[in-house]
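Enquirer: Structure, please.
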Amino acid sequence: MSLGGDDGYGDGYGGQDPARTGGTGRGGGDAHLTRTHLPEGDGDGYGSPRRPTRTKPSRNLITVVSVFVILIAAIAFANRGGDDASDDTSTNSSSGTNGNDNDNGPKAEATAPTGERPVNGKNQVTGIASGFAKSEQGAQSAAANYAVALGSVDMFNKDRRHELVPQIFMTSAASDFQGRLDKAYSTNMLTSIGLDKNGKAAEGMTYISRTTPIGTKTTEHADTSATVEVWCTGVFGTAGQGSKNPVTNDWFTMTLKLRWEGDDWKVESYSQKSGPAPVNSDRSASTADEIAKAVEQYGGFTYAR
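Expert: Have a look, this model is predicted:
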C-alpha cells in the first residue's frame, strides 16, 4: 500500500507571482509600477484570475477501501464451501421453505466442515480408527483408513496381519481373507523382496510400505452398505546401502465394498488397480538413509472425510 498521495490542492496562483514589478510610467519618464496580483476575484487586468481549489480523493483512502472490499469478498467465497451445492443449501435455509432437515443442513464438501464427528476412537491393539458414522461420509472415512492399513508394512508380518484382518473385515469374511493374505505373503514372496519369513529386512536395511489416500469417491451407498474408491499414493521398498529393491513410489486405486456391522463399517471385499498416476517430476531422489529416517520420524494420520 502506498503511503504517498496528493495534498488535495491546486497550484494556487495560476503560475503567476503574488507581486511583481515592471512596465512603463505615465506622464513621461520611466517609473516602476507595482502590480499586485489579487488572491481571488476576476483579476486585476495584469495577471490571470486565481483558479478555484480542487479537492481530489486520497489515493490512500482508495487503496484501503479496495483492499477491504476484496477481503470481504474472499471471506464470503470461502464460507460458501467452494461449490454451487453450498449456494443451494444457503438458499433453502434462508428462504423459509418447508424442506426437511437434510435439505437445510450442511453438506459434505472437500474443504467444508460438516459438523459431524468423523470417528470416535482407535482400536488399542491395531491402532486402526473405529466408530465411523453410519453415513456416506463415515463410509469414506472408514475406507480411507482401511486402505492405509491394507497397504502398511504390518501386513508383511504374519502375527501383526492376524491382528489387523479381524478389525478390517466383516466377521463372515475375515477368515477367508486371512487365508488369502497368508498365501499372498508367502515365504517365497517375502524372500524375493529381501525379507525373512517374519517380514523383516536384513540387518542395516529398513523395509518401507506406507500408503497415503489422496481422495475418496462413493460409487454406491445404502443404509447398511457402500462401495468406496480410494485413490492412493505410497512408498514401497527396502532402504539401505546395496538394496536390490530400492524405495519407489506408486499410484493406485483401491475399491472397498463395505457393510455396516457391529456399529461400524467393515470390509466385505476389496480390489486394487493401477493409477491414475501423474507425470514424474525431475526431482533428485533422496538417499536411502534419508528415506529410512523420514519413515521413522514422521507418523501417519487418521483419515476422515
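Enquirer: all contacts plus neighbour counts: C-alpha atoms, from now on.
Expert: Will do.
Enquirer: Could you pull out the strands in the protein for me?
Expert: Along the chain, counting by DSSP state E, strands occupy 19-22, 33-36, 121-122, 129-130, 206-221, 225-239, 248-260, 265-274.
Enquirer: Let me know how buried Ala85 is, in neighbour terms.
Expert: Ala85 has 15 neighbours, counted by other C-alpha atoms under 10 Å.
Enquirer: related to what we said a few turns ago, closest one to Met155 among the strands of the chain?
Expert: For these, proximity to Met155 was assessed by C-alpha to C-alpha; strand 206-221 is nearest, at 9.2 Å.
Enquirer: contacting residues around the closest one?
Expert: If you take C-alpha atoms under 8 Å, 6 or more residues apart in numbering as the criterion, strand 206-221 is touched by 136, 140, 144, 147-149, 151-153, 195, 200-201, 226-240, 247, 292, 295, 303.
Enquirer: before we move on, back to that, and the strands of the chain as CSV, adding mean neighbour count and distance to Asn157?
Expert: Shown next, in CSV, are the strands of the chain (neighbours: other C-alpha atoms under 10 Å; distance: least, C-alpha to C-alpha, whole Å):
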stretch, mean neighbour count, distance to Asn157
strand 19-22, 10, 102
strand 33-36, 14, 105
strand 121-122, 13, 21
strand 129-130, 23, 20
strand 206-221, 18, 12
strand 225-239, 22, 15
strand 248-260, 20, 21
strand 265-274, 18, 20
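Enquirer: Format those strands as JSON lines; extra columns: distance to Thr91.
Expert: Shown next, in JSON lines, are the strands of the chain (distance: least, C-alpha to C-alpha, whole Å):
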{"stretch": "strand 19-22", "distance to Thr91": "70"}
{"stretch": "strand 33-36", "distance to Thr91": "71"}
{"stretch": "strand 121-122", "distance to Thr91": "36"}
{"stretch": "strand 129-130", "distance to Thr91": "35"}
{"stretch": "strand 206-221", "distance to Thr91": "26"}
{"stretch": "strand 225-239", "distance to Thr91": "30"}
{"stretch": "strand 248-260", "distance to Thr91": "34"}
{"stretch": "strand 265-274", "distance to Thr91": "33"}
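Enquirer: Out of those, which is closest to Leu61?
Expert: Nearest of those (C-alpha to C-alpha): strand 19-22, 37.3 Å.
Enquirer: Could you list every helix and strand in contact with the closest one?
Expert: strand 33-36 (3 or more C-alpha pairs under 8 Å, 6 or more residues apart in numbering; DSSP states H and E).
Enquirer: What distance do you get for the residue nearest to the spatial centre of the chain to Val165?
Expert: Note on the chain: the residue nearest the mean C-alpha position is Thr111, at 7.1 Å, using C-alpha atoms, centre = their mean. Using C-alpha to C-alpha, to the nearest Å, Thr111 is found at 31 Å from Val165.
Enquirer: Alongside the first, I'd like the structure of this one:
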Amino acid sequence: MSLDDDRNDGLFGGSGETRTRLPEGEGGDDVYGGTRRSGRGGRSSSRSLVTVVGVVVLLIAAIAFANRGGDEGSGGGGDDKKTTTSPTAASGTKPVGGKNGGIPSGFAHDAQGAQSAASNYAVSLVSADILKPDRRTEIVRQLFVADKVSELEGKFDKTYSKDFLEKIGLDEKGNAAPGQTYVSRTVPVGTKTTAYSDGGASVEVWCTGAFGTAGQDTTNPVSNDWFTLTLKLRWADGDWKVESFQSKDGPAPVNGDNKVSTADEIAKAVQEYGGFTYAR
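Expert: This next block holds a predicted model:
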C-alpha cells in the first residue's frame, strides 16, 4: 500500500518511494492478545502477528506530499548562526503562555522557543486530528505562515482524500468504524536546531509514537514507529510558524520484548491519557 509514486520522489528518506511494512505471517483471531515481541535479532512467529502495514508511513508521506514545493534549506535570513549540539535534558523553562485551538502558541523568540514550537507542531502534523477536514483547516491556519495557508489547505485536502482515508480504515470525515478507535499519537523524543536567526530557524524533531486502529476486526493494529521531522520555521505575527517540513526514517532502537496489549486496552489508554505541551 502506498501513495502514488510520482508524489513521493525524494520526499521520504531520499529513497524515492513510500515504504511499507507488510505482514510477515498469518494472523490469529485477535492480533493484539497475548503475544510478545522479540528483538530485531530474532523475529519470532508472535512478532509476525503484529508486524503490519505501518500507517504512520502513509501519514508522513502524505504530509510530505502536501508540503511539496515548499522552500527548503535552513531557516532565517543572511544572519544564520551555526548551532552546536545541546544537552538532551529539558531546560525547565515554561514553553508558552497559552494555547490556540488546543495547540500551544506564543513561543519565545529564541532558539529554545523554536525547538519547543517544532516539537508541539510535530505532534499536530502527525495526529488523528489532521485527518478530520474541519480540524485540519484549523491546524493548517494556526501552524503555517499566512502566505502558505491557501496553497497547503488545497494540498492537504487533496492528499487526505476519501480514497486515502479508506486505505487506513477511516470514513471521509476521518472517523474509524463503529467499535474501533483510530490512533495517531506522536511523541517527540528530542530536538536539534540546525540553523537559527532572528527571522527563522531549522529544527529537527526526533519522534516515536503509536499509530493504527484499535479494534477486534482491524487489519492495521496499533504499532509504533520512529522518524525525524525537519521543520523550517519563520518568526511571523509574534510567534514561530511553519514554512516547510520534511521527514525521514529513524533513528530507531531495537524493539523490546513487550507484552502486546489488547485492542480494548489500547483504545482505553488513548481516551484516558491526555497529551503534553512539549518544551525544550
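Enquirer: Could I get the TM-score for this pair?
Expert: In this superposition the chains share a TM-score of 0.68, using TM-score structural alignment, normalised by the length of structure 2; 195 aligned residues with a C-alpha RMSD of 1.3 Å.
Enquirer: ok so, going back, would you tell me which of the strands of structure 1 gets closest to Ala285 of structure 1?
Expert: Using C-alpha to C-alpha, the nearest of those to Ala285 of structure 1 is strand 248-260, at 9.4 Å.
Enquirer: Average offset of that closest one relative to structure 2?
Expert: The superposed strand 248-260 of structure 1 is, by mean C-alpha distance after the TM-score superposition for structure 1, a mean 0.4 Å from where its aligned residues fall in structure 2.
Enquirer: From Thr230 of structure 2, how far off is the counterpart of Lys273 of structure 1 in structure 2?
Expert: With TM-score structural alignment as the criterion, Lys273 of structure 1 lines up with Lys248 in structure 2. Counting by C-alpha to C-alpha, the separation of Lys248 of structure 2 from Thr230 of structure 2 is 8 Å.
Enquirer: Check Ala252 of structure 2 too.
Expert: The value you get for Ala252 of structure 2 to Thr230 of structure 2, if C-alpha to C-alpha is used, is 16 Å.
Enquirer: now Leu49 of structure 2
Expert: Look at Leu49 of structure 2 and Thr230 of structure 2: by C-alpha to C-alpha, they are 32 Å apart.
Enquirer: Over to Glu243 of structure 2?
Expert: 11 Å.
Enquirer: What of Asp257 of structure 2?
Expert: 30 Å.
Enquirer: now swap in Tyr196 of structure 2 and tell me
Expert: Tyr196 of structure 2 is 13 Å from Thr230 of structure 2, by C-alpha to C-alpha.
Enquirer: so what's in contact with those two at the same time?
Expert: In contact with both Tyr196 of structure 2 and Thr230: Ser202, using C-alpha under 8 Å, 6+ apart.
Enquirer: now stretch 267-280 of structure 2, how far from the chain's geometric center?
Expert: The chain centroid and the centroid of stretch 267-280 of structure 2 are separated by 14 Å under C-alpha atoms, centre = their mean, to the nearest Å.
Enquirer: buried set for it?
Expert: Ala267, Val270, Thr277, Tyr278, Ala279, Arg280 (16 or more other C-alpha atoms under 10 Å).
Enquirer: Quote the end-to-end distance of stretch 242-258 of structure 2.
Expert: Stretch 242-258 of structure 2: ends 36 Å apart by C-alpha to C-alpha.
Enquirer: Which residues are in contact with Gly106 of structure 2?
Expert: Shown in contact with Gly106 of structure 2 (C-alpha under 8 Å, 6+ apart): Val96, Gly97, Gly98, Lys99, Gly238, Asp239, Trp240.
Enquirer: Over in structure 1, tell me which residue corresponds to it.
Expert: In structure 1, Gly106 of structure 2 lands on Gly131 (TM-score structural alignment).
Enquirer: Tell me how far its match lies from Thr63 of structure 1.
Expert: Taking C-alpha to C-alpha, one finds Gly131 of structure 1 at 51 Å from Thr63 of structure 1.
Enquirer: With Ser269 of structure 1 instead?
Expert: 60 Å.
Enquirer: what do you get for Pro276 of structure 1?
Expert: Pro276 of structure 1 sits at a distance of 46 Å from Thr63 of structure 1 (criterion: C-alpha to C-alpha).
Enquirer: quick one, helices of structure 1?
Expert: Secondary structure of structure 1 (DSSP state H): helices at 59-79, 84-95, 101-104, 136-150, 158-168, 171-184, 187-192, 288-297.
Enquirer: List the buried residues for the fifth one?
Expert: The reference is to helix 158-168 of structure 1. In helix 158-168 of structure 1, counting by 16+ other C-alpha under 10 Å, buried: Lys158, Arg161, His162, Leu164, Val165, Pro166, Gln167, Ile168.
Enquirer: which residues touch that helix?
Expert: Identification of contacts with helix 158-168 of structure 1 by C-alpha under 8 Å, 6+ apart yields 125-126, 128, 146, 149, 154-155, 174, 177-178, 182, 198-199, 266-267.
Enquirer: If we use 6 Å, what do you get?
Expert: Identification of contacts with helix 158-168 of structure 1 by C-alpha atoms under 6 Å, 6 or more residues apart in numbering yields Asp154, Met155, Ala174, Lys266, Val267.
Enquirer: Name the pair among these with the greatest separation in space.
Expert: Checking these with C-alpha to C-alpha, the most distant pair is Asp154 and Lys266, at 18.8 Å.
Enquirer: which SS state does Glu60 of structure 2 fall under?
Expert: Not quite, residue 60 of structure 2 is Ile, not Glu. helix (DSSP: H, G, I helix; E, B strand; the rest coil).
Enquirer: Distance-wise, check it relative to Val205 of structure 2.
Expert: For Ile60 of structure 2, the distance to Val205 of structure 2 - C-alpha to C-alpha - is 13 Å.
Enquirer: which residues are common contacts for the two?
Expert: With C-alpha under 6 Å, 6+ apart as the test, Ile60 of structure 2 and Val205 reach no residue in common.
Enquirer: Can you pick out the most distant pair from the buried residues of stretch 267-280 of structure 2?
Expert: Ala267 and Arg280 (29.4 Å).
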